[in-house]
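Student: Structure for this input, please:
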Amino acid sequence: MLRTAAVVLIDGVAPFEFGVVCEVFGIDRRDDGVPLVELSVCGEHPGEPVRSNVGVRITPDHGLDTLVAADLVAVPACDIRAEYPPAVLDALLAASARGATLLSVCSGAFVLGATGLLDGRPCATHWRHAKTFTARFPEAKLDPDVLFVDDGDIITSAGTAAGIDACLHLVRRELGSGPATAIARRMVVPPQREGGQRQFVDTPIPAGAGDSLQPVLDWMLGTIATEHTVSALAQRARMSERTFARRFVAETGTTPHRWLSTQRVLHARRLLEETQLGMDDIAGECGFGTAALLRHHFHRVVGVAPKDYRRTFAHRAALA
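Tutor: Next up, the predicted model:
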């Protein structure tokens, strides 16, 4: 159960990425049904201001001993440099050794890379830093295109918005879909973008409101149990199939089939958490048709079987 989190500050920290971690894990949202997570801002020298990369100074209240004891340790983006504070690297290693989950946002992956913890493991960072990262940490298995990588006890993410995605993904993984959706709603951001989506899209902002596919996306969500072909969706959007497919990837970062499959898995997660429906009924409600297809798609997105997910989150709900 995620109860304590720590974010570590070093000189050159990026305030926005630091703020993302604070926004997701540092605000008391119990009124929204989100279990309380105690967030500590840590540094090598507590009480001494740390210089950010925009000139603002931030003062950590806690030392590295608090970081080592936390359930979650977050490393926000910071200036890329040849060396990082040895005491901070040692604290991250100690936190990992005692079972903490480590989370990096953007160039924070370089700090984790400097510990050696990413050697031989899949990871992500901002696409702009991919060549530099690979040159410095050739043993790490960097994927330069994805939003974030969940490798169990280490989650690494790309740029700013991808950091939000990774944080919400971790909330969903540890606390459930309800808390993650509640936080996303308060932040006014999408509650889920799959980690494997591309870091950037061709036209992130439509030319005009009338050009957006959002009405089609909303309709797909409202009819999630229905089979949707690209041909039918293109007709609804009043576009050719080729134009629709191209625009869909440009606006969402993924294909219609993959986007709908992910949304169906998200719906299945909620049903697993909040109902006692059997697997066949959940498969029908979500549009997968059979329990076998539900298991296949659920495992691809979530990484565990639906029954294992229900068992875990029913236990956590009881604890909360």
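Student: can we go C-alpha only for contacts and neighbour counts from here?
Tutor: Will do.
Student: My guess is residue 105 contacts residue 19. True?
Tutor: No - using C-alpha atoms under 8 Å, residue 105 makes no contact with residue 19, being 11.0 Å away.
Student: neighbour-wise, which of those two wins?
Tutor: Each of residue 105 and residue 19 has its neighbours counted (other C-alpha atoms under 10 Å); residue 105 has more, 33 against 13.
Student: Another for comparison:
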Amino acid sequence: MNRSTRPHRVAVLIRTGFIPFELGIPHRIFGIARDAEHRPLYEVVTCTPGGPGLVRSDSDVLVQVEHGPEALETADTVVVTASHTPGPDGAEEELTPELAAALARIRPGARLMSICTGAFVLAAAGLLDGRPATTHWLESDRFRQLYPRVALDPDVLYTDDGDVLTSAGVASGVDLCLHVLRRDHGAAVAQEVARRTVVPPHRDGGQAQYIRRPVSIERVFEREAERADAAGGRVASTAAARSWALDRLDEPLTLSDLARHAAMSVRTFTRRFRDETGESPAQWLTRQRVEHARTLLETTELPVEQVARRCGFGTAQSLRAHVQAVLGVTPSAYRRTFHRAA
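Tutor: Predicted coordinates for the structure are as follows:
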């Protein structure tokens, strides 16, 4: 069977310390895709840089891999998964010689994909230079430090730059594979696979909605900082004003209100606030209100209009605009995903 008529060949590259769930994603999503005559659209194989044999995962699961790096030479798509062992996405920063040699066997024109911190491998090989990419939000700072030439976007679930695609943390590999399926064969095929897998064919938003920044924790640290400043006689902090504001998010707070509570001029308060938080007072206040809205959407049945008033946004329209801008989804969509019944 020639390349134009045989199923698209996908090679999933795993290493010691791989995550079993990530290995299963491309096998499940691509493996069950069928055309109108129920013929397989993809052939999915697993390979490892070290050659055939047992490969230990990050748990007590061992997998017998039948293919070595030679499988990469005939792959139309190569999927690189994460690994919790030394290497670019583990404790070390460089590609091992074995992994570098394996990647060198990928044929020109093959499509490259990564799941989670598998993006570190592609970046270490120079395959993401100048391209958009994403990875797990917990590793985004380290990724930026190691690979400043990559256009990292830590907020999205996946990136698509044509022949190079990356996904965020773990389960977003499902989103990426379904996206590729839609791109290759249309929405109907992707929807059927999603239906059989019992996952949404498309998830709204990005990683921002999964990052928890507890307001209460921030308040604790700020109050500790306030006490330390008072005891040590250091330069006045904006911590007291921030703690005061957190108890009054439902009120129409102004910059003058915050500065007055801190006993500073507006100019001094604004400068010191940015030095201490890295944000302007308006940015910080909006973020705290969005965080409070998340808590109310998750834990209450309050209508969106009441959530908006309790968070200080005033109207449901304002709440929707701010939540959409920060989290990438509407308040209603966020509630459907994260609401916890009392």
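Student: Superposed, what's their TM-score?
Tutor: Taking TM-score structural alignment, normalised by the length of structure 1 as the basis, the two superposed chains have a TM-score of 0.62; 231 aligned residues with a C-alpha RMSD of 3.5 Å.
Student: Enumerate every residue touching the aligned partner of residue 158 of structure 2 in structure 1.
Tutor: With TM-score structural alignment as the criterion, residue 158 of structure 2 lines up with residue 148 in structure 1. Contact analysis of residue 148 of structure 1 by C-alpha atoms under 8 Å, 6 or more residues apart in numbering lists 123-125, 155-158, 162-163, 165-166, 195-196.
Student: now residue 148 of structure 1, nearest residue through space, not along the chain?
Tutor: Closest residue in space to residue 148 of structure 1, ignoring its immediate chain neighbours: residue 157 at 4.0 Å, by C-alpha to C-alpha, 6 or more residues apart in numbering.
Student: Which position in structure 2 pairs with the one you found?
Tutor: Matched by TM-score structural alignment, residue 157 of structure 1 corresponds to residue 167 in structure 2.
Student: any idea how far residue 177 of structure 2 is from that match?
Tutor: Per C-alpha to C-alpha, to the nearest Å, residue 167 of structure 2 is found 9 Å from residue 177 of structure 2.
Student: Which of those two has more residues huddled nearby?
Tutor: residue 167 (29 against 24).
Student: was I right about residue 151 of structure 2 contacting residue 140?
Tutor: No - using C-alpha under 8 Å, residue 151 of structure 2 makes no contact with residue 140, being 11.3 Å away.
Student: Can you pick out the residue with more neighbours from the two?
Tutor: residue 140 (18 against 15).
Student: The more buried one should be in a helix, yeah?
Tutor: Yes - applying DSSP: H, G, I helix; E, B strand; the rest coil, one finds residue 140 of structure 2 inside a helix.
Student: which one in structure 1 is aligned with it?
Tutor: Following TM-score structural alignment, the counterpart assigned to residue 140 of structure 2 within structure 1 is residue 130.
Student: and if you look at residue 100 of structure 2?
Tutor: By TM-score structural alignment, residue 100 of structure 2 lines up with residue 89.
Student: Also residue 188 of structure 2?
Tutor: Match for residue 188 of structure 2 (TM-score structural alignment): residue 178.
Student: so which strand or helix has its match?
Tutor: Residue 178 of structure 1 belongs to helix 177-187 when assigned by DSSP states H and E.
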